[in-house]
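Starting from these lines, generate the structure:
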Amino acid sequence: MNNSDVYNDLTLYITPENFYIEPVGQDSLVIIDRTTETVNVQRNVGQIPAANSKKDFCGFLGTINLLAGRYLVIATQRQLVGYIAGHAIWRLAKAELVPYCRSTLHLNQEQIADNNTQLSMIEFVLSTPYIYFSYSYDLTHTLQRLHDISPEFWSQSLVDRADQRFVWNGHLLKGLKRPDLRNFCLPLLHGFISINQCRINGLDFTWAIVSRRGIYRAGTRLFRRGIDRDGNVANFVETEQIIDFRNDRASFVQIRGSIPLYWNQLPDLRIKPPPSIMDIDPQEQTLACGKHLESTMAIYGKQVLVDLVDQHGAEGALEKSFRDAVKNLNISSVKYEPFDFHSECRKMRWDRLSILMDRIAPDLEENGFFLILRDGSLSSLQEGVFRTNCVDCLDRTNVVQSMLAHRNLEIVFRKLQILTQNATLENQISFEMLFKNVWADNADIISTQYSGTRALKTDFTRTGKRTKMGLIQDGVNSLVRYYKNNFTDGFRQDAIDLFLGNGEISVPMKVERGWRYVTFPSVLLIAMAMFVASAVFPQRYSTESLMYLLFWGSMVAATATTIFRYGKEFIDRPRLTEI
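A predicted model of the protein is given here:
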């Protein structure tokens, strides 16, 4: 193995005093004192005593401090996804937490319950689809960044040289990024990876999609919107499309992220709570937007801001504020490209997306793509990036990103002579089907991580057209989103914040509810039951039965109205951080 590679097969020995981590076939040994929590690395000369138990595992992910004390976090099962540039890429299949403390006798019953809740939160994040890692490849970097980095970069450990924006267990590895632990610490990527062996015109190549979900301002759909004071936006995702043809390697990168302004859209039991721009001085909004664009320009170069939100109503106010901020910044290398997706494509006229594609086609050519040839020579660089957003940066965004990726593929395939100059991908039926399904899978996974459900509008991504069955499926997903965003996302947001080190472990996990939380839903259920009984059971309707029906119907309406009036009291809100 290379000096910076991470050990991939290890054994954990557990004694009452220590943890011993032994890499298979290596002479290093990590000894962790379970009481003082000190970590030492020694040469393995057989000093492991008789252990209470031992466990084989495939990756050291770090440690985390919860209410009961510190826990060791290890990867115990993995699944091979494929190979990028000859390096194996794995998906985390199972992880375990091993407590330093031998008992919870130092906690009272309430604290034990809170600790169990925190454990379930960490386990929830580790089981959210999907988390990836590699023992030898820098998954957090694009091919172009790996090419641009200085020689000193390669002398660092895998976790030290990773792009920290995308290292999801950075908090777990805090304090462990030491030279003597360089081969133990395994960085994790959260997002989506698909690696596929393909053939077009008798030519074999690898086509891969790597989506990297950012850790800054990470969270759930309605509790994390907009920008923070450091210029980080919610649901920031970098997606790289990679082609490897006989060791000629091409890369095309796109980014998505919440509108870079101060705004929110907190759940309140309404089907679609309107987005609200925070009452902040417009100049401060512009400065925050500028900070975000400056930081992304430093990494990606020129930017085309493809804004897909509605240009009327509550979304229209957001669109106007974003447009005004970009106009006021007046950055020559930033281009604002609005497209009212819902208005332009109403009545299932999704063919009108070609209007947008034709408008930004010159930018696609100008931004370029990264291409390094098999002899090591650099053929081209990507000098700009498309930053696409809708309100959620999920459904509409993924449709447009997949279309941009498709057009880039045709350019790359012609450059590599996989396609002739006048040929198009539409005639490559098997590859077209694969392409559409992979991008739809990308949409589903990124959406599940942010909103809790699969993406909407993926019937278009999978088939190239909008269907009635797709509309029905979108309706089902929208209802599930409504339930999760209102009644389970407080837990999900707390889980993400705890995992990333943004939440206080001492905060009580039990939620204190007001009297309305129990009273009004109980009254509503009783009223609904009585209304149904009054409507169903009478053999014939009389004035009395109609009065009962009217009364209980009025009770249902009045109680439901009251619940929606105080909607914010009924939602599942985060506990660990201020929203």
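
all contacts plus neighbour counts: C-alpha atoms, from now on.
Fine.

mind listing the strands for the stretch 351-500 of the chain?
All strands of the stretch 351-500 of the chain, identified by DSSP state E, counting those that start in this stretch, fall at 370-372, 378-380, 384-389.

Please give the structure of this sequence too, so both can be compared:
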Amino acid sequence: MPEPNNPRYSVATTQSRPELLGLQTPMKFPSPRLSAPPAMGNFDFEEANKSERLVLSKFILYETKAIDRTSVSELNVIEDDAIYSKQEINDILSGLGEGNRVTGGLNKVLEAYGIVGFIRFTEGFYMSLIMKRSPAALIGGHYIYNIDETKLLSINSQSKPEKNSEEQRYISTFQNVDLAKNFYFSYTYDITHTLQHNMTRPPNRRNFSYNEMFVWNHYLLETGFRSLKNQSDWILPVIYGFVTQSKISVYGRNIFLTLIARRSRYFAGARFRKRGTNDQGYVANDVESEQIVAEMSTTSFHFSGNKLFDNPNYSSYVQHRGSIPLFWSQDLANMVPKPPISINFRDPFFSAAALHFDNMFKRYGAPIIVLNLIKMKEKNPRESILGDEFAATIEYLNQFLPPNCLKYVAWDMSKAKKSDVDVIGTMEKFSEEFIAETGFFHSGPEPSINVLRREEKEGKPQSRRRSFRQNGVIRTNCIDCLDRTNAAQLIIGKCALAHQLYALGIIDTPSIPYDSDVVNMLTEMYHVQGDTIALQYGGSNLVSTMDAYRKINAWSNQSRDVIESIKRYYNNAFTDAEKQDAINVFLGNFVPQKGKPSLWELESDFTLHFEDPRFRRPRRSYINWWTKDALVLNEGKEDSLSQQEMIPRRAPQYEDENDPYTGYWIEHYRPSELTSFSKLFAYNINSTAPIKVPNENYDYSPFTVRQAQQNRLIIRGVRNWFAVPTTPTQEQASLNPNVSATEEKEYKRYIKQFRNVALASTPTGNDDPSLTNHSDYHNYFNYAHIADGVDPTRDLHVHSYDHQVYNTHKELPTKVAVMQTVGNQYHSNSATKNRYKDYENWIKTGRLGANGKGRNRGDSTSRKGSHRDKIKNLNKDI
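Below is the predicted model:
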């Protein structure tokens, strides 16, 4: 861009107050893995409190026509570090307008919400701008936005290139990557990294870096900003994949469930165009899926104390999917739905696979659990060819590794589906074993009730776990890493969700049943994620959904699968080539240059994704193929406290500042604006709360199993996939609500319970029979004459039942303390212990029951009888 004293484009920004992003001192990371945050040896606390960052959420672009921009061969973007007030911005704009009055002054071009980046084809530079956005998720008060509309603006000239020119063809190819579909960004939250990384790394700006593997506009940003590491406030990384968020309503408590899928930009492309791996170890269809659970009693990542990132209500679990890391492909010349699979090159040392797994160790730590779901035995070998070679790969690499770092599990999921094998049950057993080995992330100490449960189970005192970290990851694959992989990840995600909810103190056991509202919602979220990834990579929705593996609606599922298979075959045959060209241009894999063949003149894009043999880097050791610092196993040891818990908060700079990150999530809470619930994203997101309730006995718990799929209630789901249509009768019922006879009787009893009590004045010796004959007159008289020397402890008579209740509540804390100290002193039938458990159950569910069993769930007779006895006794007392 030209110098700012006479620019073609000037930018006036709208930003929040200068915010503290966090500290960034020169620190050496041992590895970019999830499991081990960097050491605090060189941490500068003073520098941490000085670091600031601007949040540029909207800007206005202005244009002048005072310079010649038809022959610009180099792009020079200059940033002004000064921060201007609104009046100063107006003065600058007025000065630019006056200075360029001869050439037309200063013209407003557009308003935008961010810069995707810059690109040049054959003639000049273009700037890609975000014109429309919509919130997709809310994490810690930080919005994640979906790009709804973009605009490609020419910097050099306003005239459009000729219709059939090479420039216009490159523009059309570039725009085949639809940025309005499944591209996401955030101004204040690093969506290129996991929640565990973001909440455990020191928040120093100089140490801040995006995960370039998932920054899809990396090439576009480098064209303008040279490097993503220069910490420019204008840099806005964009990920490609899927983001969705739903709300679990637990008796008024809101639990946010977020699903984020990040696609790798390395070796990216369409299904039959990108298979296996390249020689740098990057695999096709590499997707990182993160499942975040947050209890929203406190929104921010920071609690009310004096520490950073100490909110214990956040949890996440990360999974990975990716193609089999071998050199294999499928021949497209035959034009059949399932082309034959061939291994193009066999490396006896499996160098590409070694690079792939070494990269995964750096990203996730150890162990890496490989779950291979392809067919193992076939009459005409196809998938099994890769299965045998993949098993040999793991066996070779494992012989040099320490134990339990790389595990391989092969399970023919297709065969199990066609047989009588319980696919869901088998996969759940795998999931529980895998999650126990990798662990999951929890941002704070476990709830005290979980410690008590563990003490009861172990029979001895237990220490409270201060934090949880995920070390390692489950890597799932089938042939396409779409259908079977998505079903397996859903089951793993269900088991992980149960552990996450248990760790947050939401449920009392780490298990949630199928056909409950929460699992139905999770299933739909994973189905939409699977459909989205399948469309991006394969050209159609999922072929096999979870209903197929649960053997539900077999006929409708079969017809659906046939239709989706036809769509996938058509797209693979006729549209994948254009899709692959667009991705190569967008990612900068192919850069148009003079004297270089055009993209459409290349026979294939092989040279764009593989190293030139003439300039290949030196080969790594065939034996010591891994990075030692990355092998950090989860051995069950308690992690040390996160670095942020040692970082003191700086003094507030503003009167209304209660948090060092004020303004970082001010886009969610807007104290200076009037709004309504209907406009709040957090209020309108999908929820397990039912829209319509059929009867007064409806159980609002999202963990209750519903009777049958066809009878499920209308629940606000991602696509309302299990919603039933309303009938005129239901509509009339909603417009004219009726109160049940039981509820009306209870209401009348409540309002009439003191009707017989006389409206008497203070007793003065009056012998009015309506007063003296009342059963409570004696107590009332003594209390009114307490100043006359009456001893209330002697003359105030209390019912024996009240004495018993008082003594029980007085002694209960002592007995509970004894129970906590000696877990096995009271046997399971102890009345005190059962009373404590009943109280715990009432706090969680709002119901009275015997330890959450019998009267609370299945024993309806007991429940009704108990309720009847209570009403009877209550009426007797009245």
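
okay but residue 315 of the first structure is in contact with residue 309, surely?
Yes. In this structure, residue 315 of the first structure is within contact of residue 309 by C-alpha atoms under 8 Å, at 6.1 Å.

Among these two, which residue is more densely surrounded?
Shown here are residue 315 of the first structure and residue 309; by other C-alpha atoms under 10 Å, residue 309 has more neighbours (26 against 19).

In contact with the closest residue to that one other than its chain neighbours, which residues?
Take residue 309 of the first structure and drop its neighbours on the chain: the residue closest to it by C-alpha to C-alpha, 6 or more residues apart in numbering is residue 390, 4.9 Å away. By C-alpha atoms under 8 Å, 6 or more residues apart in numbering, the contact list for residue 390 of the first structure reads 258, 259, 307, 308, 309, 396, 397.

mind checking what the fifth one lines up with in the second structure?
So the one you mean is residue 309 of the first structure. In the second structure, the residue paired with residue 309 of the first structure is residue 374, using TM-score structural alignment.

In contact with its match: list those residues for me.
Taking C-alpha under 8 Å, 6+ apart as the test, what residue 374 of the second structure contacts is 383, 384, 387, 410, 411, 412, 413, 414, 477, 478, 479.

now do 7 Å
With contact set as C-alpha atoms under 7 Å, 6 or more residues apart in numbering, residue 374 of the second structure has these partners: 383, 387, 412, 478, 479.

The last one - how many residues pack around it?
Looking back up the chat, that one is residue 479 of the second structure. Neighbours of residue 479 of the second structure using other C-alpha under 10 Å come to 21.

same check, this time on the third one
Neighbours of residue 412 of the second structure under the rule other C-alpha under 10 Å: 16.

What's it aligned with over in the first structure?
Match for residue 412 of the second structure (TM-score structural alignment): residue 340.

ditto for residue 844 of the second structure
Under the alignment (TM-score structural alignment), residue 844 of the second structure pairs with nothing in the first structure.

just residue 348 of the second structure next, same as before
Match for residue 348 of the second structure (TM-score structural alignment): residue 282.

quick one: its match from residue 530 of the first structure, how far?
Between residue 282 of the first structure and residue 530 of the first structure the computed distance is 52 Å (C-alpha to C-alpha, to the nearest Å).

Pick out whichever of those two has more residues nearby.
residue 530 (19 against 15).

and stretch 169-176 of the second structure, which stretch of the first structure?
Counting by TM-score structural alignment, stretch 169-176 of the second structure falls onto residues 117-124 of the first structure.

quick one on the thing from earlier: in strands, which of the contacts of residue 390 of the first structure fall?
Among these, the members falling in strands are residue 307 (criterion: DSSP state E).

okay, among the contacts of residue 390 of the first structure, which ones form the most distant pair?
Between any two of these, the greatest separation by C-alpha to C-alpha is 13.8 Å, found for 259 and 396.

Looking at those two, which is more packed in?
Legend: neighbour count by other C-alpha under 10 Å for residue 259 of the first structure and residue 396, higher for residue 259 (27 against 23).

Map the more buried one across to the second structure for me.
Using TM-score structural alignment, residue 259 of the first structure sits opposite residue 324 in the second structure.

who touches that match in this structure?
Neighbour list for residue 324 of the second structure: 276, 477 [criterion: C-alpha under 7 Å, 6+ apart].

Same check on residue 375 of the second structure?
383, 384, 412, 414.

how near is residue 777 of the second structure to residue 345 of the second structure?
According to C-alpha to C-alpha, residue 777 of the second structure and residue 345 of the second structure sit 99 Å apart.

neighbour count winner among these two?
Neighbours per residue (other C-alpha under 10 Å) separate residue 777 of the second structure from residue 345, with residue 777 holding more: 14 against 9.

residue contacts, the more buried one?
So residue 777 of the second structure contacts residue 771 (C-alpha under 7 Å, 6+ apart).

Who are the packing partners of the top strand by length along the first structure?
Looking across the first structure with DSSP E, the single longest strand is strand 69-84. Using 3 or more C-alpha pairs under 7 Å, 6 or more residues apart in numbering; DSSP states H and E, the elements in contact with strand 69-84 of the first structure are strand 53-57, strand 59-66, strand 87-99.

That concludes my questions; thank you for your assistance.
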